[in-house]
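Colleague: the sequence and its predicted three-dimensional model are supplied below.
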Amino acid sequence: MVSVACIGECMIELSGTGNDSWKLSFAGDTFNTLWAMRALLDPTAGTDYVTAFGDDPFSAQQIAFMEDNGIGIASSPILQGARPGLYAITLTGAERSFTYWRSDAAARQLASDPIALSKSLQKQSLIYFSGITLAILDVSARKILLDAIAAARLAGSRIAFDPNYRPRLWPDALAAQSAIADALRLTDIALPTFPDEQALYGDATPQDTTQRLAEADIPEIVVKNGEQPCLVVHYGNTETVPAISVQAVDTTGAGDSFNGGYLAARLHGYDPVDAARRAHSVAAHVVQVRGALAPFETLQKAFAI
């Protein structure tokens, strides 16, 4: 049976409705990706979100929300006195900006119990995490996480990683580069976004990004580039896959949902190019709804191209 674990931070999401009121939901980069995979994988597939939760009412709502939508929490700890982070989305047209309150979020302690973390990652078909997952952890916790991922990979799990560089979460670019390099050494499927790579490494083109990652011996690379085509590299074979042009309402979660569509397609057995086409379709549908999480029916319709 296929089973997936995504590691990171699920936050309280407040999104404006346009009339001075706010809608409360739950989201976060790796959770958004898992949400798409849950919609697109067979109902029998296992999907777990690996993090740490608080014992407050909002954390209880998070866990119930996941359970109601077929997402488990594996052995994620529930920590006394902790609480989730929060962010608010404001829109200018379809483009979004974020305000965060997350410095003491429970997810920063997701590696606080190494035994529970390792148990959460055991016997998973696919493990997915991101540069944000790394950035919210201190150096010692980051090592615990990467050691657990390395052990799971040695036991047969495939590892997917999106560097997802967010400068505000890192002390400096060198710290981000070092941590991301450690993660890439464990990566089977890399899912970077070109503007992030350009900001962190100075890549001039998406081809520069694929070349750098290929030199790191990563066999499968997909470089996203917003509304531009993505580049797909699989064991040295490079293909360009056009994006789908739509009238966007809210671009929140577009790259995350692309990742979810791509990984779900690969788990279904589609080749990388077909997986990228389906991922573009999923992302195009997501930007036509408000908030990071599109309804399952919307994602499933997009995937069945």
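Modeller: Everything's here; your move.

Colleague: going by C-alpha atoms from here, please, whenever you check contacts or count neighbours.
Modeller: Noted.

Colleague: which residues touch residue 83?
Modeller: Counting by C-alpha atoms under 8 Å, 6 or more residues apart in numbering, residue 83 touches 53-56, 58-59, 104-106.

Colleague: if you set the cut-off to 7 Å instead, what comes out?
Modeller: Residues near residue 83 by C-alpha atoms under 7 Å, 6 or more residues apart in numbering: 53-56, 59, 105-106.

Colleague: which strand or helix spans the residue nearest to residue 281 when sequence neighbours are not counted?
Modeller: Distances taken as C-alpha to C-alpha, 6 or more residues apart in numbering place residue 302 nearest to residue 281, at 5.4 Å, with adjacent residues excluded. Under the criterion of DSSP states H and E, residue 302 resides in helix 296-303.

Colleague: then this one, side by side with the first:
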Amino acid sequence: MPQNNHGKSLLAIGECMVELASFDHSEELCRLGFAGDTLNALIYAKRWDSSLKCAFYSAIGVDNFSNKVLSFFERHEIDAEYVARSRNRNIGLYSIVIDREGERSFDYWREQSAARSMMSLHQARNTVIKDVDIIFFSGIALSIMSENDKQNLIELVSACKSGGVKIAFDPNYRPAMWSGHDHAKLWFDKAYQLSDIALPGLDDHRAVYGHENVNDIVDHLNSLGCREFVVKAGKQGMLAYVDGVCVCQQPFKPEKQTDTTAAGDSFAGVYLAARLNDKDVATSVAAADAMARQVVQYHGAIVPQESTEKAKNEFKQQCGKGEY
């Protein structure tokens, strides 16, 4: 992987949105924040390993909330070098409603989101990605773009891979963002074919591919040449594979489940942070699982900083190690 002067580096591609979260099963109380699947992962990666250089590739507007998000990036130590600005589009917005079991539903206002035009905005400013070890993107990043920009994103990722950057992909399927299963399948497969690390979910694959079990996913990703992947399989937990062989299975049993928002995002971020630190796959899964266990116990995508320390302590106890 490319070397830089700042230690290891993770670049996430995606969309940052204003988050309105409704708690206490009431629409009368909402908390305002900023979030997005790959951005959430980036924040948790940085929290887990403060030595990582974490940068976000996206676009925002020049509206009030877009200006506020720059302060949000700074507060979380996210490099905004690759965040373009649009003068005629704004930052998107979404709301979350949580049910009594901690499951969530979403509503979106993102048709005029600047992130939908990030590829053309970056092309106009001649953005060059450099000194990156892993690029992480998702099916959501693909889904918000035009067909031409989807292809442009795939070509950008492919060019970076040819330059020695490792590629990580999470399908993170949202049905409303695609014209049908075949549409999503086409672009997911393009992404998987480029991926050194994949983070598929059984629910996503069941919806898109009709895969009924983990073995179906394993066979499919093996056929596409993906060598390392972790399948998030609900009650079965997380199953990690390298070269088609299952190297670990980690059950997922949080003490309590308040809100599942960003559970998968936090898992992705910490897993990638651990792999960048040359931890083996099983150890990386254990670290990511410890973080996700904490995240589901809080409301919202970005939970209190103290949860990271709790996760690290749990991880150390589980692995019997004095230090991470």
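Modeller: Looks like it came in fine. What you see is a predicted model; the values in this text were computed from it and never measured.

Colleague: just checking, the residue nearest to residue 281 of structure 1 touches residue 286?
Modeller: No - between residue 302 of structure 1 and residue 286 no contact is recorded; they are 9.0 Å apart, counting by C-alpha atoms under 7 Å.

Colleague: comparing these two, which residue is more hemmed in?
Modeller: Neighbours per residue, other C-alpha atoms under 10 Å: of residue 302 of structure 1 and residue 286, the larger number sits with residue 286, 30 against 20.

Colleague: if we can go back for a sec, tell me roughly how far the helix holding residue 302 of structure 1 lies from structure 2 on average.
Modeller: Compared with structure 2 after the fit, helix 296-303 of structure 1 shows a mean deviation of 2.4 Å (mean C-alpha distance after the TM-score superposition for structure 1).

Colleague: can you name the residues in contact with that helix?
Modeller: 36, 39-40, 278, 281-282, 285.

Colleague: any chance of those residues in a markdown table, plus secondary structure?
Modeller: Output for those, formatted as a markdown table (DSSP: H, G, I helix; E, B strand; the rest coil):
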| residue | secondary structure |
| --- | --- |
| 36 | helix |
| 39 | helix |
| 40 | helix |
| 278 | helix |
| 281 | helix |
| 282 | helix |
| 285 | helix |
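
Colleague: in stretch 5-19 of structure 1, what's buried?
Modeller: 5-16 (16 or more other C-alpha atoms under 10 Å).

Colleague: export those to JSON lines and tack on secondary structure and distance to residue 271 of structure 1?
Modeller: Shown next, in JSON lines, are those (DSSP: H, G, I helix; E, B strand; the rest coil; distance: C-alpha to C-alpha, whole Å):
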{"residue": "5", "secondary structure": "strand", "distance to residue 271 of structure 1": "21"}
{"residue": "6", "secondary structure": "strand", "distance to residue 271 of structure 1": "22"}
{"residue": "7", "secondary structure": "strand", "distance to residue 271 of structure 1": "25"}
{"residue": "8", "secondary structure": "coil", "distance to residue 271 of structure 1": "27"}
{"residue": "9", "secondary structure": "coil", "distance to residue 271 of structure 1": "30"}
{"residue": "10", "secondary structure": "coil", "distance to residue 271 of structure 1": "30"}
{"residue": "11", "secondary structure": "strand", "distance to residue 271 of structure 1": "33"}
{"residue": "12", "secondary structure": "strand", "distance to residue 271 of structure 1": "35"}
{"residue": "13", "secondary structure": "strand", "distance to residue 271 of structure 1": "34"}
{"residue": "14", "secondary structure": "strand", "distance to residue 271 of structure 1": "37"}
{"residue": "15", "secondary structure": "strand", "distance to residue 271 of structure 1": "36"}
{"residue": "16", "secondary structure": "strand", "distance to residue 271 of structure 1": "38"}
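
Colleague: how about the residues you listed, which pair is most distant?
Modeller: The distance between the two most remote of those (C-alpha to C-alpha) is 30.1 Å, for 5 and 16.

Colleague: which of the contacts of residue 83 of structure 1 has the most neighbours?
Modeller: Most surrounded of the contacts of residue 83 of structure 1: other C-alpha under 10 Å gives residue 53, at 29 neighbours.

Colleague: which position in structure 2 pairs with that one?
Modeller: Matched to structure 2 by TM-score structural alignment, residue 53 of structure 1 sits across from residue 60.

Colleague: wait, isn't that match in contact with residue 92?
Modeller: No - here residue 60 of structure 2 lies out of contact with residue 92, judged by C-alpha under 7 Å, at a distance of 8.5 Å.

Colleague: so for the two, which residues contact both of them?
Modeller: Residues touching both residue 60 of structure 2 and residue 92 by C-alpha under 7 Å, 6+ apart: none at all.

Colleague: from the contacts of residue 83 of structure 1, which land in strands?
Modeller: 53-54 (DSSP state E).

Colleague: okay, stretch 285-295 of structure 1 sits on what stretch of structure 2?
Modeller: Taken onto structure 2 by TM-score structural alignment, stretch 285-295 of structure 1 occupies residues 294-304 there.
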